[in-house]
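Undergrad: give me a model of this one.
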Amino acid sequence: MNWNDITHTMQPVITYAVEALIGALALYVLQAVGRVLPKVKAAYEARTTASQREALHKIALEAFAFAETTWKDTGGPSKLSAAMGYVSKRLREVGIAITPEEIEAAVHHAWLTFNPDKKDPK
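TA: Sure, this is the predicted structure:
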């Protein structure tokens, strides 16, 4: 028996072993991805939420300034309504969906930021 006969005889065994090894490696990689993917998704969602919150607060500050300058001769409820309308419109434009309560809280936060000595924004 010469070397060519041995390699010809062993070729199917070697091919089968390599395919089994590749299959096992692929299974390991898929399991690793399956374990890491939920963590990556949670981190992405947390970051998205954080960036949305940051955008909300920046827009609320803009809305507060808008309401204070545009509605300076009217009372608090009118200003609050105008500011909330501004925030709602801007958030829709950038594709962020937030509840009216969260918008109102952000506007109140903006009000308190500019009026730290006052307690009730209404």
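
Undergrad: CA atoms for contacts and neighbours, from now on please.
TA: Noted.

Undergrad: can you tell me the element the residue nearest the centre of the chain falls in?
TA: For the chain, the residue nearest the mean C-alpha position is T48 (1.5 Å; C-alpha atoms, centre = their mean). Secondary-structure element containing T48, defined by DSSP states H and E: helix 3-70.

Undergrad: one more to line up against the first:
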Amino acid sequence: MHNDWGAFMTALANHLLELIFAVLVAYAVSLRNRFTAWLNARTTAAQRETLHKLATEAAALAESMMGGGAGALKLDKAIKYVSDRAATLGIKVSEQSIRAAIEKAVLDYKAQIKGGTAVAKTEQ
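TA: So this is what the prediction gives:
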């Protein structure tokens, strides 16, 4: 009988250890998923910040190179500049997002020139 009790306790201890291990693995997976989501969100925010900086550079470059007028041509040059620089930095972004960032940079610039306040920085 004593031998049966020892076998029962050994089996119970093994099952408890398996259960604890399973809970720890599930917790580790949960932490990994949360960390991955956090990292992806930070990367996206950093990429958006870089996109806005590139758009401001592109708008200033197009304006200084081409002066007044030729808006469509300036926009095309600015889009190409941002697209090329973003690709060099390993940032994948759509042309629509690039155009939106450039348009915002131009609006901010015009607001500053006219003595108004710049458009508030977009939410990230």
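
Undergrad: need the TM-score between these chains.
TA: Counting by TM-score structural alignment, normalised by the length of the first structure, the TM-score of this superposition works out to 0.74. Behind it: 110 aligned residues with a C-alpha RMSD of 2.6 Å.

Undergrad: picking that back up, map the residue nearest to the centre of the first structure across to the second structure for me.
TA: Residue mapping for T48 of the first structure onto the second structure gives T43, with TM-score structural alignment as the criterion.

Undergrad: for the helix holding T48 of the first structure, packing partners?
TA: The contact analysis (3 or more C-alpha pairs under 8 Å, 6 or more residues apart in numbering; DSSP states H and E) places helix 3-70 of the first structure against helix 76-94, helix 100-114.

Undergrad: near A62 of the second structure, how many other residues are there?
TA: Other residues lying near A62 of the second structure total 22 when counted by other C-alpha atoms under 10 Å.

Undergrad: which residues touch the alignment partner in the first structure of it?
TA: Aligned counterpart of A62 of the second structure in the first structure: A67 (TM-score structural alignment). A67 of the first structure makes contacts with K79, L80, A82, A83, as judged by C-alpha atoms under 8 Å, 6 or more residues apart in numbering.

Undergrad: change it to 6 Å
TA: Going by C-alpha atoms under 6 Å, 6 or more residues apart in numbering, A67 of the first structure touches K79, A82, A83.

Undergrad: is the last one in contact with A65, as I believe?
TA: Which is A83 of the first structure. No: using C-alpha atoms under 6 Å, A83 of the first structure and A65 do not qualify as a contacting pair, with a distance of 8.4 Å.

Undergrad: looking at those two, which is more packed in?
TA: Residue environment comparison for A83 of the first structure versus A65 gives the larger neighbour count to A83, 27 against 17, counting by other C-alpha under 10 Å.
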